[in-house]
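[1] Got a predicted structure here, sequence first:
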Amino acid sequence: MTTSQDTERYFSSTYAEARERFLNAARRHTDQIDSYPVDATGAQGEALSTDVAMIAPPNARRLLILTSATHGAEGHCGSGCQVALLDDAPMLARAAESGVALLLIHAVNPYGFSWGSRTNEDNIDLNRNAQAFGAQPLPVNADYADVHDWLVPSEWPPTPQNERAIAEYIERHGVQRFRSAVSSGQYTHAGGLFYGGQAQSRSLRTVSHVLRTQAASFADISWIDYHTGLGPQGHGEKIFAGRRNEQEVDRARQWWGADIAVPFAGTSASVDVTGQLASTIYTCCPESRPTLMAMEYGTQPFEAVVGALRGEAWLRAHPDAPTDVATALRRRVRDAFYCDHDVWKGMVLGQSRVAVLQALCGLSAT
């Protein structure tokens, strides 16, 4: 049973604290730790880095990857799950006995984790950024252009006219089309929401390098990418994160259960997106057999989360905003992606442990 003392040990209030806890926990199990700095400064003036720990028994042929803070502000959750696993002796022993190596990538987006932003230092959504830039056309989200000016208003708080325009759009086109317009990803408005960028970000290149150098030799790879912000509070939706391949979907169902959600089939709280971080496995580890899942924990209703992201986007465009306004907007983003109370944290840890155990069992059976 998870106690209040456990959640205090595992979950951190800042990126700097989370990084220290992760590194200290990882050093107890391995000396295979690498750090990849980001050329930006954290909210507390700290250096920023993606840290990678490999825990590999001899002759391991199977690999479980756990990633946190793909969306920076969601890193409180993912980091907590990674640190908890590093403190879980029975689970670590089971992995070793099963010949499964663990690759923990902490703070994929350290800038966003530190500053309380979902996106990175260039406002890029790293889960929309894994595209073949220059090799093929980028996805087109024509609907986003229709709502961008309302989503990122010229003044804050938004005017009643602004809010009415959004309500009228939803009334005309429906909630689902609005959600898709907002969150499926866009590549045209650099200051907007869910912006996928015009080139692969430094963070994505870092993850690709780690996969090529540390993961590509494994025959079977499972990947759990931790996220927050969609669905009922505390519920962990298991979202299939692979390509449109029925064999991969069936394998994910066998491992994680029939309730695994499939965005392209319309059974997920998430809209169907491309450019997800986990899709880098196909180019970086082409000889491996992947089984991919995003663990998405609910926090607040979709409208509240979008409202927080709108405030953050406005703040990026107005860096001279009064301190009290900036602080309130950043706090709102934090609350949208991290529920800082024991019940939610306990639910997160319990569901994470089950998902990790299921992945180990699935890998062991291959």
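    Yep, it's here.

[2] Please make it C-alpha for all contacts and neighbour counts, starting now.
    OK.

[3] What segments of the stretch 201-350 of the chain are strands?
    220-233, 236-240, 289-298 (DSSP state E, counting those that start in this stretch).

[4] which stretch among those strands comes nearest residue 316?
    Nearest to residue 316 among these is strand 220-233; the distance by CA to CA comes to 20.5 Å.

[5] what comes up buried for stretch 169-187?
    Across stretch 169-187, burial judged by 16 or more other CA atoms under 10 Å covers 178-187.

[6] ok, residues contacting the longest helix along the chain?
    Counting residues, the longest helix found in the chain (DSSP state H) is helix 342-364. Here helix 342-364 makes contact (CA atoms under 8 Å, 6 or more residues apart in numbering) with 2-4, 7, 11, 62-64, 77, 80-81, 84-85, 91, 94-95, 98-100, 220-222, 233-236, 254-256, 295, 297, 339.

[7] putting a second one here so we can go through both:
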Amino acid sequence: MAVKISSPAAVFPGTFAEGRQRFREAASAAGATLASRANPERGPDGGDLSTETAWLGPKDASRLFFAQAGTHGAEGFCGSGIETGWLQSGIFEQLPPDTAVLLVHAINPYGFAWVRRVTEDNIDLNRNFVDHGKPTPDNPGYRELRNSICPDEWSREGENRNRAQFQAYAGKHGAWALQAAITQGQYFDNEGVFYGGKAAGWSNRTMRAILKPHSDHVRKIAFIDLHTGLGPYGYGEIICNHLAGDPGTARVKDWYNDATATDDGTSTSTVVTGDTQIAITDTIPEAEVTGVTLEYGTLPLEEMLLAVRADNWLHVHGDLENAKGKEIKSQIRAAFYPDKDDWKKMVFDRAIDVAERAMKGLTQS
């Protein structure tokens, strides 16, 4: 399908407010039905925060292409650009019968506006979709390394000590175990990183509320959660959201012949607990879901995790207005949004390819 965008880099925003406005304009121009849900917090400029949705196609369609941007707020620059670009490109102009498109923009608007991965409650949204009425998964590796992962001070000397602790842990348990200890998720340290929360946060509840009205008619869903941070620069890794043995795994392999999996060692990501796809299976249990995470590489893993940890320290212990605070905010922005034209072009070209494959799988399966 011909794509109507001459400069893909131009669709990516510089701020949350710019991204929201561009998304709204592109959705309106495409004839989408728009809706907005206000977040209770404010942005760093005092501006309002909200999650937008755009719906294209029949209201009672049984097949749904569903993509979400900004699960991890700072990654919303990329997801916003992709969704706006999709709308402008014309790929959704002639939808197959009984097929609709749902685009969710900035499901975590607080994190997008403040350039943080987490929500207003310091929750990693992609770890928040667990049953909080039951015992939550433990992460003994995080417990062991907690004071090195989330130190009270942020200095060169302190990081040398922390790095030594990480190297010792990796030497004993392996590099993969170290990554899992830090990133897999934890549910006890509410000031720490990759915190899954004690209850469903605002973004969790909002995602479910967005999906609920469609539970009576949607029966097949192609889900794409847009992320950045892991993998080679500019490469869009298609990560299967299903584990081995789930019927969705076979469909992912059929639709995307280059998909990876978190549970067989082929992905750059470890297995994640409490991911966003659970909201879909909980809210529309009758639907056949084929879900992937489209993960775009930015910086080497160690640099990316350093930025996450530094930002966590800043918001718990630091000062956003001093030189160190501003340097850290620039660091985390770069870790999840390389503001470079070559990266943006690679991202958007891949996004068009993946969307077309998702739509083909959805309508031909």
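    Yep, that arrived. Quantities reported herein were computed from a predicted structural model and do not represent experimental measurements.

[8] What would you report as the TM-score here?
    Aligned and superposed, the two chains score 0.95 in TM-score terms (TM-score structural alignment, normalised by the length of the second structure); 362 aligned residues with a CA RMSD of 1.8 Å.

[9] Arrange the strands of the stretch 201-350 of the first structure in TSV, one row each, with distance to residue 57 of the first structure and mean neighbour count as further columns.
    TSV is the format used below for these (distance: least, CA to CA, whole Å; neighbours: other CA atoms under 10 Å):
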stretch	distance to residue 57 of the first structure	mean neighbour count
strand 220-233	15	23
strand 236-240	28	24
strand 289-298	20	25
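
[10] how about TSV for those, with distance to residue 49 of the first structure added?
    Shown next, in TSV, are the strands of the stretch 201-350 of the first structure (distance: least, CA to CA, whole Å):
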stretch	distance to residue 49 of the first structure
strand 220-233	18
strand 236-240	27
strand 289-298	22
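
[11] and residue 37 of the first structure, which of the ones you listed is closest to it?
    Distance to residue 37 of the first structure, taken as CA to CA, is lowest for strand 220-233 among those, at 20.5 Å.

[12] Mean per-residue distance, that closest one versus the second structure.
    With mean CA distance after the TM-score superposition for the first structure, strand 220-233 of the first structure departs from the second structure by a mean of 0.5 Å once superposed.

[13] what about residue 149 of the first structure, distance to residue 121 of the first structure?
    Between residue 149 of the first structure and residue 121 of the first structure the computed distance is 22 Å (CA to CA, to the nearest Å).

[14] Which residue of those two possesses the greater neighbour count?
    Counted by other CA atoms under 10 Å, residue 149 of the first structure and residue 121 do not tie: residue 121 has more neighbours, with 19 against 12.

[15] so that one sits right up against residue 40, yeah?
    Yes: assessed by CA atoms under 8 Å, residue 121 of the first structure is found in contact with residue 40 at 7.3 Å.

[16] Need the residues touching each of these two.
    What both residue 121 of the first structure and residue 40 touch, as defined by CA under 8 Å, 6+ apart, is the set residue 111.

[17] what residue of the second structure matches up with residue 17 of the first structure?
    Taking TM-score structural alignment, the alignment pairs residue 17 of the first structure with residue 18 from the second structure.

[18] Check the mean deviation of the helix or strand hosting that match from the first structure.
    Here residue 18 of the second structure, judged by DSSP states H and E, is contained in helix 16-29. Helix 16-29 of the second structure differs from its equivalent in the first structure by a mean of 0.6 Å after superposition (mean CA distance after the TM-score superposition for the first structure).

[19] Leaving out chain neighbours, which residue sits closest to residue 189 of the second structure?
    residue 195 (6.6 Å; CA to CA, 6 or more residues apart in numbering).

[20] so what's the one you found up against?
    Counting by CA under 8 Å, 6+ apart, residue 195 of the second structure has contacts 122-124, 127-128, 185-189.

[21] ok, residue 157 of the second structure to residue 144 of the second structure distance?
    From residue 157 of the second structure to residue 144 of the second structure the distance is 20 Å (CA to CA).

[22] Please identify which of the two sits among more neighbours.
    Ranked by neighbour count (other CA under 10 Å), residue 157 of the second structure and residue 144 place residue 144 first, with 13 against 10.

[23] Mind jotting down where the helices sit in the stretch 201-350 of the second structure?
    In the stretch 201-350 of the second structure, the segments counted as helices under DSSP state H, counting those that start in this stretch are 202-211, 247-255, 277-283, 301-317, 323-336, 341-364.

[24] what range in the first structure matches the fourth one?
    In the comparison with the first structure, helix 301-317 of the second structure aligns to the range 302-318 (TM-score structural alignment).

[25] residues contacting residue 308 of the first structure?
    Contacts of residue 308 of the first structure (CA under 8 Å, 6+ apart): 329, 332-333, 336.

[26] ok, it to residue 317 of the first structure distance?
    From residue 308 of the first structure to residue 317 of the first structure the distance is 15 Å (CA to CA).

[27] and if you look at residue 27 of the first structure?
    Using CA to CA, residue 27 of the first structure is found at 40 Å from residue 317 of the first structure.

[28] I appreciate the help and will end here.
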